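# Mind folding the following:
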Amino acid sequence: MDITVEELKERLEKGESLNFYDVREEHEYEEDNLGAVLIPLGDLPDHLNELEPLKDEEIIIHCRSGARSGKAARFLESQGFSNVRNVVGGILAYREQE
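Down below sits the predicted model:
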């Protein structure tokens, strides 16, 4: 299930506590980030144990354009995560909203 950048922005501005992850590479994260926890896509399988408690909770994932986060969402769903949301358009679309 996807989430729009408008909904994400609104929820971040409200200060909601989100399970929010960025699956870009470290150098991209250092250039610009939205405050999400960084887990590069290639490292995601190594972090399943720490994500395990969130299996039934909403998890929001973003990347630069939505492609890598889409892959990450599909991977997590294949591992039994039931409420993974991909940010449509990624950080590029988010920054266009500002």
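# can we go C-alpha only for contacts and neighbour counts from here?
Will do.
# how about the helices in this structure?
5-13, 26-31, 48-51, 67-78, 90-96 (DSSP state H).
# middle-most residue in the chain, spatially?
A centroid search over the chain (Cα atoms, centre = their mean) returns residue 61, at 1.3 Å, as the residue closest to the centre.
# The structure of the following sequence is requested for comparison with the preceding one:
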Amino acid sequence: MAHIEEISPKDVERKIEQNENTFLIDVREDEEVAEGMVPNAKHIPLAQIPNELDNLPKEQEYVMICRSGRRSMNAAEFMKERGFSNVKNMEGGMLNWDGELVF
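Here you go, the predicted structure:
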């Protein structure tokens, strides 16, 4: 299993505020993202991640997001095993996010 670095929700918020070139991917299901997403995140449900990898640059920094951090960790490990070297998991998922939400 690939080692995945965790990043705190506060650090994710800082990256958004500083316009860092980080690609945020929310792997939750449609009904979950309807309750709000992290600003600038792209919604790719977990089951679609394998089909989307060819459309994503491997050298990009990615932060994976889900409700609690478990599904996003699985997605991050999947990506890392396929050559994405800079993939992080947002610690605690949306349950720990107190920042702005977009709908």
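# returning to that earlier point: identify the residue of the second structure aligned to the residue nearest to the centre of the first structure.
Alignment note (TM-score structural alignment): residue 61 of the first structure maps to residue 64 of the second structure.
# how near is that match to residue 82 of the second structure?
15 Å (Cα to Cα, to the nearest Å).
# for residue 33 of the second structure, same thing?
26 Å.
# These two - which one has more neighbours?
residue 33 (20 against 12; other Cα atoms under 10 Å).
# Show me what that one aligns to in the first structure.
Checking TM-score structural alignment: residue 33 of the second structure goes with residue 29.
# Its match touches residue 37, doesn't it?
No: counting by Cα atoms under 8 Å, residue 29 of the first structure does not reach residue 37; the two are 9.6 Å apart.
# what sits in contact with each of those two?
residue 22 (Cα atoms under 8 Å, 6 or more residues apart in numbering).
# Which residue numbers in the first structure does stretch 9-16 of the second structure align to?
Using TM-score structural alignment, stretch 9-16 of the second structure pairs with 5-12 in the first structure.
# post-alignment, that stretch versus the second structure, mean distance?
Compared with the second structure after the fit, stretch 5-12 of the first structure shows a mean deviation of 1.2 Å (mean Cα distance after the TM-score superposition for the first structure).
# The first structure: which residue goes with residue 73 of the second structure?
So residue 73 of the second structure corresponds to residue 70, using TM-score structural alignment.
# Excluding covalently adjacent residues, which one is nearest to that match?
Leaving aside its chain neighbours, residue 70 of the first structure sits nearest to residue 86 (5.8 Å; criterion: Cα to Cα, 6 or more residues apart in numbering).
# which one in the second structure is aligned with the one you found?
Residue 86 of the first structure maps onto residue 89 in the second structure, by TM-score structural alignment.
# That match contacts residue 68, correct?
No: Residue 89 of the second structure is beyond contact range of residue 68, at 10.4 Å (criterion: Cα under 8 Å).
# Overlap in contacts, these two.
With Cα under 8 Å, 6+ apart as the test, residue 89 of the second structure and residue 68 reach no residue in common.
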